[in-house]
Each structure stands twice: as C-alpha cells, then as structure tokens.
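J.: pasted the sequence and its predicted model underneath.
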Amino acid sequence: MKKGILDVLKGKFLVSGDAPRNWLFIIFVSFLATVMIGSSHSADKKVHQIAALNEEVKELRSEFVDLRSDVQRLKLESTITKTVEGNGLYPSETPPKKIKVKSEKD
C-alpha cells in the first residue's frame, strides 16, 4: 500500500503503459469540474439578479403607494375648491334643491 501511494504522489500513473487512459480520465474530470464551477457561478449570478429585482420591486411599490396617496389628496373637495378659486369659481352659498316632476300617469 505504501508503494501505491508513493507511485501516485510521484505521478507514475501518468507515464506508465496505460497512461493515455489515465490522461483521458483526468481531462474528463477537469471538464466536469469546469462545468460545475461555471454552473455555480451562473446560479450565484442569478441569485444576485433576483435580489436586485426584489429591491426594485420594493422601491416601485413604495413609489406607487406615495403617488396613490398624493392622488387621493388631490381628489379631496377642499383641494379642488382651492384649485378652482384661482379661475374665479366658488362653491354655491345655497344648497341645491331637488326638482320633482309629476307625470300624468301617477
């Protein structure tokens, strides 16, 4: 067993008679390791991209809430009254009256 470990450490399996088979296996393992490293980098990149998109969604949602509250404030009667006073329009002093029409059928 000691001789086997020394042979591996010295690299004799790379120059022995069946070396081409060992080299093909080493190239295959290297290719698989490269693919694995590349896929893990791709997954990490996607995770960072998802995190950035989630932050953007949070920002857009808060902007939407702010704008919606501004629009609701602008729709208030007091705000509209102040806006149209600049054009010379004022609210009526007398309340509106209902007009009832009697038909001949009744």
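T.: Received, thanks.
J.: CA atoms for contacts and neighbours, from now on please.
T.: Will do.
J.: what about residue 14, neighbour count?
T.: Counted by other C-alpha atoms under 10 Å, the residues lying close to residue 14 total 16.
J.: repeat for residue 12
T.: 13.
J.: contacting residues around the one helix or strand residue 6 maps to?
T.: Residue 6 belongs to helix 2-10 when assigned by DSSP states H and E. By C-alpha atoms under 8 Å, 6 or more residues apart in numbering, the residues outside helix 2-10 that reach it are residue 13.
J.: go on, stretch 16-23?
T.: 13, 14.
J.: now residue 95, what's its secondary structure?
T.: Three-state call for residue 95 (DSSP: H, G, I helix; E, B strand; the rest coil): coil.
J.: this is the other structure I want to compare:
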Amino acid sequence: MRNFLSFLNIDFLAGKDSFKNWKMLLFISLLLMTSIYSSHSADQKIFFITELNKEVNSLNSISVSTKVDLMNVKIESKVISKLKDNGFKNSDNPPTKIIITD
C-alpha cells in the first residue's frame, strides 16, 4: 500500500534514485513518439496509394472510352459515309493484286 501511495505522490521522480526513473521515462517517451510518427507515416502512405489507385482507375476508364471511340471511327460504313461528303464513292471493281517476281 505504501508503494502505491508513493507512486501517487510522484516520489519516484523526486526521490533519491530519481535519475534512473527519469532516464526510463525519457526512453519510453522516445519510443512512444517514434511509434506515433511511424503510424502517421503509414497512414499518409495509405492515403497517397488510395489517391493513386483512383487516378489509375480514372485513366483506365478514359483509355477504354478512347478505344471504343476509335473502334467506332474505324468502322467501314462510317468511313464511307464521311468520304461521300467529300466526293469519294465505293469502287465497283475489286482491288487488283499486283505480283512482282524477281
């Protein structure tokens, strides 16, 4: 009971062997600050990774939509309809294969 009361009166910090206790408190405080810093650093990295994943998903969706738009532009019927406005028309004759022999 007496040890508990001396702890409550903070005799361990002001007594004869208080220097050992102060060193231990300083060491524990340093460990606590290191742990808190490490935790905050990990949280910041998690938030940064989350932002990067959102950006990757956004860029991926833009890439997919661009590919779909390109596929629609390359469709033969759409190319023919756009070229008709400029005066081009579909050929009635099939293409001729040119064979070169050495």
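T.: Right, received. Where do you want to start? These numbers were taken from a predicted model, which means no experiment stands behind them.
J.: for the two chains, what TM-score is obtained?
T.: Aligned and superposed, the two chains score 0.87 in TM-score terms (TM-score structural alignment, normalised by the length of structure 2); 100 aligned residues with a C-alpha RMSD of 1.9 Å.
J.: run a quick neighbour tally on residue 88 of structure 2.
T.: Using other C-alpha under 10 Å, residue 88 of structure 2 has 11 other residues around it.
J.: and the gap between it and residue 70 of structure 2?
T.: To residue 70 of structure 2, residue 88 of structure 2 is 22 Å away according to C-alpha to C-alpha, to the nearest Å.
J.: likewise residue 47 of structure 2?
T.: Distance from residue 47 of structure 2 to residue 70 of structure 2, counting by C-alpha to C-alpha: 35 Å.
J.: and for residue 20 of structure 2?
T.: 75 Å.
J.: with residue 90 of structure 2 instead?
T.: Residue 90 of structure 2 is 22 Å from residue 70 of structure 2, by C-alpha to C-alpha.
J.: grab the most central residue of structure 2 for me.
T.: Taking C-alpha atoms, centre = their mean, the centroid of structure 2 lies closest to residue 52, which sits 2.3 Å from it.
J.: that one sits in which helix or strand?
T.: Using DSSP H and E, residue 52 of structure 2 maps to helix 18-73.
J.: three-state assignment of residue 16 of structure 1?
T.: What three-state DSSP gives for residue 16 of structure 1 is coil.
J.: how near is the equivalent of it over in structure 2 to residue 6 of structure 2?
T.: Correspondence of residue 16 of structure 1 to structure 2, assessed by TM-score structural alignment: residue 15. Shown here: residue 15 of structure 2 relative to residue 6 of structure 2, a distance of 10 Å by C-alpha to C-alpha.
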